[in-house]
Structures are given as structure tokens and as C-alpha cells.
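Student: no sequence for this one, just the structure:
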């Protein structure tokens, strides 16, 4: 760690201090030795000089081997001493350099030790900073996650911004072009304002003529005399006015089918609109309004048919009731016979309504169908009723329940055969393709089979059994019991 490194640096600094002191002492010792060697070399020079002088004094010594060896030894020692002195001098110089280097090293180590101490403190601060940095990195990681999550939206926004800039660039280009067009249009508007001014003057002149029109009822419809005199205007008048210009004709085209009830109902609205238009005009008092065309003709026929239908229903019901009263000498029997016919008729009309409106999809039954359907169904139905009830009248001496059963047994096949024959006759109208005939045939067929299969076999016997002897009220009464039983047996066996 930094603390151990600092301690080791302190110990190394102390060791370098001791080493520097030892080198200083060694350098001094080498200096003393070098001085001694220098003195020895000087002494050996003197010895050698003395031996040379001794050889000159005593020439015979130059031949003495010992003298020669001594002289060689002294010379070698002198040389060695000189070399040793030079080496020691060089060594002292190197030791001086090493001592200087050690001093520099000691100074450097001192600074290094101080730096290591500062480094230790810095490392402590660095450790604390690293902890804070780790916390900051955690927060930065969270922020980075949020940034990464927001990058797609940012990318989309940048793309949208780029697209918007392109659109803006395109729009600016178009705006530049349109500014040119605007400038051109302003030039044209200047000339157009002049034309508007001329038109306003013409309009003012026209309004002055209109205000001076003598016919106040036609205010707003003033036509200048020169326009009336034009051939084109006269040709237009020929389309809508008669030759004497006393009759005006207008063509009105309805959106719907001219044969539909909704379309025909608009004829009255059309007449009312024409009457309102004539009010307050010179021709309003004595003018006549007439409506023609397919829709108007059908509406007139429908109105006539509706009036005739109501009148016919009343007259037929009264006439049939009176005839039945005279025929059966009873008031009760005609009442429930007429009621059964009315029930059959309205049920048949309801069935036809379901077929042609709900199933086929028409707007309604044709206006002519109820009238003819009522007449035919009432006439045919009353015939079948007379067949049955006339035979019932023949057995009036029997009890009503027995009499009606016997009458049904005798007349059932006749009535069913007649219903089948007439049903086939009216069924032949179905392939015609004429909607009115189809609807009339449907109502008559439904009424015939409903009356022959349901009303006569079920409803009439129930009414006869319910009223009993009151069926003959108030004109006829059954004969005595004895005679009744005898004739009843003859009728049942015969």
C-alpha cells in the first residue's frame, strides 16, 4: 500500500545516508593511501637513483646478479607504485562522483519520500473520490437507462422534425410560387375592380328601373323591355305559356315512383303551393289551378276509388244484410254471417300486406286492390254462406246443433269444390305480372280458403250452437217436439 511504500522509502533514504557516510570515509582512506603511494613512489625513485649512483661508484656491482635483481625490483616497485597511485587517484575521483550521486539520490529520495507522503494523502482523497465516483456512476447508469429508453422517442421526434423541415421547405417553395401568383392575381384584381365598378353602375341603373316599375306585385321580377322583345325570351314563353298567354304550364318531376302513395300524396301540397303563389297577384282572384300527369291521374283515381270504396262498403253491407234477413227470416244469422265475411276480408288484406310489403319490399298495396278485393270476396263469401245456411234452414225443425252438422255434411263437398274451382281461376291471374292483379288474386285466394277451411267449418257452427233457438229470432220458430223428432229421423235416414 501507499503507507508501506512510504515507510520503505524512509528506510531506503536512511540506508542511502549511511552508504554516503561510508563512501566519504572510504574516499578519505583512499586519499590517504594514494598519498602514501605517491610518497612511496618518490622514495623508490630516490632508492633507484641511489642504486644508480652506487653502480657508478662501484662498477663491479653492475655485474653482480643480486644488484641487478635489486635494481630491477626497485624499478618495478617504482612503476607499480606510480600505477597504484594513479589508480587510487582515479578511484578517488570515481568515489567522489559516486558520493555526489549518492547525495543527489538522497535528495531525490527525500523528495520522493515527501511525494509519497503527499501521494498517500492523495490516494486517501482518491479513494474517497472513487467512492463518490462509484455513487455518481450508479446515478449516471440510471440516467443513462432513462436516456436509452427515451432515445426511440427522441429518434422519432428527430425524424418528425426532419419530415417537418422538409415539408416546411416544400411549403416555403410553394409559398414562393404562390406569392408570384398572388402578385399576378393582385394585378388582375385591379382590373377586376374596374369591371366591378362598371357592374355596380349597371346594377344601380337596373335597381332604379326596378324601383320605378308600375306593377308592385311583381317587384323583384322586373324584366327590361329589350329583354322581353328578344326572340330567345319569346321562345321560352312559348314553352310555358299558351298562344294567347293566358295559361301557364310548369313541369314538376317527383323523385319517387309516380304510382307510390307517398308520391301521390304530394299532389295536394303542389296545389296548395300554386294557390299560395297566386295570392296577391292580379290573376289570383279568378285563376284556376289544375294538375295533370300520371301521378295526378292516379291520385284522382285513388280519391274516387276511396270515396267509392266507402260508399260501396256501406251499400253492400246494407244490401247483403237485408237480403239475408229476407232469405233466412232472421236478424241474428245475417249479423254473424256479415261479421265473418268482414273478419275474413281484413285477415286476407293483412296477409297480402305482409307478403307484398314485408317480404317483396313494396311501399304498400295498390289503391285499387281494396275496392275490388272487397267486392269479389264479399260476393263469393256470401254465396258459400247462403249454400250452407239455406240447407241449415231446411232442417230448422231439428235442434240447431244437429241441423248445422247435417247441413255441413250435405254442403261441405259442394262448398270445397266451388272454392277450389274459383281458387284456380284467380290463381291464373298470378303469372300476369300486373301488380294490381297479383294483389287482388292474393287477397281473394287467401279469403276463399280461409273462409272455406276455417270460418265456415268452425266459426259458423260455433255461432249456431251458441245462439241455439235464437238463430231464428225474431221471425221463425221450430215446430212441436213430436213432429220434429219424426221429420228429423226421416231427414237423417233419407
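Tutor: Ah, there it is. Only a predicted model underlies this, so the values are computations on that prediction, with no experimental measurement involved.

Student: CA atoms for contacts and neighbours, from now on please.
Tutor: Will do.

Student: in which helix or strand would I find the closest residue to residue 12 other than its chain neighbours?
Tutor: Leaving aside its sequence neighbours, residue 12 sits nearest to residue 109 (CA to CA, 6 or more residues apart in numbering; 7.9 Å). Per DSSP states H and E: residue 109 is located in helix 65-211.

Student: From the contact counts, what lies against that helix?
Tutor: Applying 3 or more CA pairs under 8 Å, 6 or more residues apart in numbering; DSSP states H and E, we find helix 65-211 packed against helix 2-57.

Student: Which elements pack onto the helix it packs on?
Tutor: Against helix 2-57 (3+ CA pairs under 8 Å, 6+ apart) you get helix 65-211.

Student: Please pull up the helix or strand immediately following the helix it packs on.
Tutor: Using DSSP H and E, the next helix or strand after helix 65-211 towards the C-terminus is helix 225-228.

Student: So what touches that following helix?
Tutor: With contact meaning CA atoms under 8 Å, 6 or more residues apart in numbering, helix 225-228 is reached by 233-234.

Student: Please apply the same query to stretch 448-466.
Tutor: 336-337, 340-341, 344, 377, 380-381, 384-385, 400-401, 404-405, 408, 415-416, 419, 423, 471.

Student: Between the two ends of it, how far is it?
Tutor: By CA to CA, to the nearest Å, the extent of stretch 448-466 from end to end equals 25 Å.

Student: what's the spacing between that stretch and its chain's center?
Tutor: Chain-centre distance of stretch 448-466: 61 Å, with CA atoms, centre = their mean, to the nearest Å.

Student: in it, what counts as buried?
Tutor: Under the neighbour-count criterion of 16 or more other CA atoms under 10 Å, stretch 448-466 has 448-452, 455-457, 460-461, 464-465 buried.

Student: another structure for you, compare them:
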């Protein structure tokens, strides 16, 4: 019985391999199974794993050479589903449902939901931070350019991540990384800038220029030390074996370092000097 079963399965496998080799030919569209295979009890037993007892649902196993966790595999799962749906009209399968399962399909659905929610995350995060800044500073102008610098920091950090991982190392940035890093980079950057600008308002009684000098002098070492400690902590994630963790640690760490040494040290003081007393509108600096 075992020899007979192996013989029948070998015959079916050989036929399917032939179909696979000729699948690119228009003449080989569709497939045909000989009656001898369909009537084979062993083949019938194996078919029950792919066809429901009522005969209304069939499952196909599709294998590719792509990494199942890659963006290409997710795109392939979407294309397979669309091709299956486009093939059903004007056939006996019209009105049937075509679905794709497996890790690529699951990740594709998660990515779609994640991208949809990412816009809401950005809007909610920036809106909450802006409201808090406006209330604490009693100003509208300063919070706007502070948020602008933080967003630029985040974009620069993402750019560095793409440069290092995708261009230099040949590893794709995970589709979930931009949303996962956005909140941390923006929140920490806004926090450091808030500490700086709050001290600037206190020190600007005698003028913005003097206030900037005193603010940088008094807060420079504290904020710089905090930024270094936080960046070192998150970059420790790069020592892990998970690629997503390493990417997230690198991008967040780069964002914090950029905010500490470029944005808070150079950009914010320069913009504050350019706006002068207008930074504290409408309440004024006192």
C-alpha cells in the first residue's frame, strides 16, 4: 500500500512539475489532471486537505523564492489576491471569494492598517505637543518653529537610517519603523527644546541676544548630557539580533543626537534670534 501511495503521489508530482515548467506558455493556461489520478484513493485522501467536504472551498499552496517578511512578498500577496478576483467574473466561480493567507498577507494587512493610523498618530502627537507648548509658554509663535525643527530632526534621522541600512548595508527599513520612531523622536526633541526655550524666556528680560548667551551657558551641559545618555541607551538596541530593533535604536539615537548637537545648539538659538520678541506673541516675554 505504501508503494502504491508513493507511486501515485510521484506520478501526480511529476505531472504538476511539467505543468509548472510550461506555465508561461499561453497554450498551457489552466491545467488538467488525468482520470487515473483523480480516481486514485491516495490522491483523494490528500485532496481532502485542500478541498472542504462540501466542495465549495479550495486551498492552493503558493511558494516563492522571496523573503516572506519582505515588502516584495507583501506586494506579491496583494497581486495574487487581485489576480484571483479578476479571474472569477464570467466563469462558474463568479461571485466567489478569493483570499490570501500566510505571513506576507498578514503583514500586508498590518502595514495597511498601520499606514492608515500613522497619519492619525502624527496629527494627534503634534497637536497635543503644540497645545502643551502654547499653554506653558503663553505663546503661539515659538511652539510653531520648535515643532518645525523637531519634525526636521525626525526626517533627518529617517534619512540616515535609509542611508545606512538600505544604501550601505542593503537591508530594507521595516515598514513599521517610521511610526514606531516618530513619537519618541518628536516627544524627546520637543521636551529638550521646551526646556531650552523656557529658560530663554526667563533670561530674555534684557534682550534676546543676552538671553540666548545665558541660556546656552546654563542649559548646555545639562541637556547635552541628557541627550547623550538617552541616545546611548536606545542605541544599545543595535546589539540585539532583531533587525527591526537595531533599526529603531539607530534612528531614535540619531534623532536625539541631531536634536542635542544641531537643533538645540544651533537651529533653535538662530531662529529665536531671528524672531526676537515676536517669539513670545501674543503674551510678550514678561
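Tutor: The structure has been received and is ready for your questions. All values reported here derive from a predicted model rather than from experimental measurement.

Student: care to give me the TM-score?
Tutor: Here the TM-score for the pair of chains, by TM-score structural alignment, normalised by the length of the second structure, is 0.83; 257 aligned residues with a CA RMSD of 2.1 Å.

Student: The helix holding residue 109 of the first structure aligns to what range in the second structure?
Tutor: Under TM-score structural alignment, the alignment places helix 65-211 of the first structure onto no residue of the second structure.

Student: now that helix against helix 2-57, angle please.
Tutor: Here helix 65-211 of the first structure runs at an angle of 150 degrees relative to helix 2-57 (axes from the mean of the first three to the mean of the last three CA atoms, to 10 degrees).

Student: separation between the residue nearest to residue 487 of the first structure when sequence neighbours are not counted and residue 328 of the first structure?
Tutor: Excluding the flanking residues, the one nearest residue 487 of the first structure by CA to CA, 6+ apart is residue 397, at 7.4 Å. Taking CA to CA as the measure, residue 397 of the first structure falls 14 Å from residue 328 of the first structure.

Student: just residue 303 of the first structure next, same as before
Tutor: Taken as CA to CA, the span from residue 303 of the first structure to residue 328 of the first structure is 37 Å.

Student: Which one of those two is surrounded by more residues?
Tutor: Neighbour comparison, residue 303 of the first structure and residue 328: the larger count goes to residue 328, with 20 against 13 (by other CA atoms under 10 Å).

Student: Would you check how far apart the most centrally placed residue in the first structure and residue 146 of the first structure are?
Tutor: Residue closest to the average C-alpha location in the first structure (CA atoms, centre = their mean): residue 160, at 23.3 Å. Look at residue 160 of the first structure and residue 146 of the first structure: by CA to CA, they are 21 Å apart.

Student: just residue 130 of the first structure next, same as before
Tutor: As judged by CA to CA, residue 130 of the first structure and residue 146 of the first structure stand 24 Å apart.

Student: Specify which residue of the two has the higher count of neighbours.
Tutor: Set side by side, residue 130 of the first structure and residue 146 show more neighbours around residue 130, with 14 against 11, by other CA under 10 Å.

Student: hmm, back to that, please pick the buried ones from the contacts of stretch 448-466 of the first structure.
Tutor: Buried, going by 16+ other CA under 10 Å: 336-337, 340-341, 344, 377, 380-381, 384-385, 400-401, 404, 408, 415-416, 419, 423, 471, out of the contacts of stretch 448-466 of the first structure.

Student: In helices, which of the residues you listed fall?
Tutor: 336-337, 340-341, 344, 377, 380-381, 384-385, 400-401, 404, 408, 415-416, 419, 423 (DSSP state H).

Student: thinking again about what came up before, need the buried residues of stretch 448-466 of the first structure in a markdown table with distance to residue 36 of the first structure and secondary structure, can you?
Tutor: Conversion of these to a markdown table gives the following (distance: CA to CA, whole Å; DSSP: H, G, I helix; E, B strand; the rest coil):
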| residue | distance to residue 36 of the first structure | secondary structure |
| --- | --- | --- |
| 448 | 172 | helix |
| 449 | 170 | helix |
| 450 | 169 | helix |
| 451 | 173 | helix |
| 452 | 174 | helix |
| 455 | 173 | helix |
| 456 | 177 | helix |
| 457 | 176 | helix |
| 460 | 178 | helix |
| 461 | 179 | helix |
| 464 | 182 | helix |
| 465 | 181 | helix |
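
Student: Stretch 100-118 of the second structure corresponds to what range in the first structure?
Tutor: Counting by TM-score structural alignment, stretch 100-118 of the second structure corresponds to residues 291-309.

Student: Any buried residues in the matching stretch, and which?
Tutor: For stretch 291-309 of the first structure, the neighbour count (16+ other CA under 10 Å) marks 291, 295-296, 298-299, 302, 305-306, 309 as buried.

Student: and which of those is nearest residue 271 of the first structure?
Tutor: Of all those, residue 291 has the smallest distance to residue 271 of the first structure: 7.3 Å, by CA to CA.

Student: any idea what the closest one is structurally, helix, strand or coil?
Tutor: Secondary structure, DSSP: H, G, I helix; E, B strand; the rest coil: residue 291 of the first structure is coil.

Student: Check the mean deviation of whichever helix in the second structure runs longest from the first structure.
Tutor: Identified as the longest helix of the second structure according to DSSP H is helix 103-137. Aligned to the first structure and superposed, helix 103-137 of the second structure gives a mean residue distance of 1.4 Å (mean CA distance after the TM-score superposition for the first structure).

Student: which helices and strands sit right next to that helix?
Tutor: Packed next to helix 103-137 of the second structure, using 3+ CA pairs under 8 Å, 6+ apart, are helix 71-87, helix 141-161, helix 177-203.

Student: Now tabulate the ones you listed in a markdown table and tack on distance to residue 122 of the second structure.
Tutor: Formatted as a markdown table, these follow (distance: least, CA to CA, whole Å):
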| stretch | distance to residue 122 of the second structure |
| --- | --- |
| helix 71-87 | 23 |
| helix 141-161 | 10 |
| helix 177-203 | 8 |
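
Student: Just name the closest of the buried residues of stretch 448-466 of the first structure to residue 18 of the first structure, please.
Tutor: residue 450 (145.8 Å).

Student: Need the buried residues of stretch 448-466 of the first structure in CSV (columns: distance to residue 246 of the first structure).
Tutor: Formatted as CSV, those follow (distance: CA to CA, whole Å):
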residue, distance to residue 246 of the first structure
448, 56
449, 59
450, 58
451, 59
452, 61
455, 62
456, 64
457, 67
460, 65
461, 69
464, 69
465, 72
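
Student: list the contacts for the aligned partner of residue 399 of the first structure in the second structure?
Tutor: Taking TM-score structural alignment, the alignment pairs residue 399 of the first structure with residue 207 from the second structure. For residue 207 of the second structure, no contacting residues are found, by CA under 8 Å, 6+ apart.
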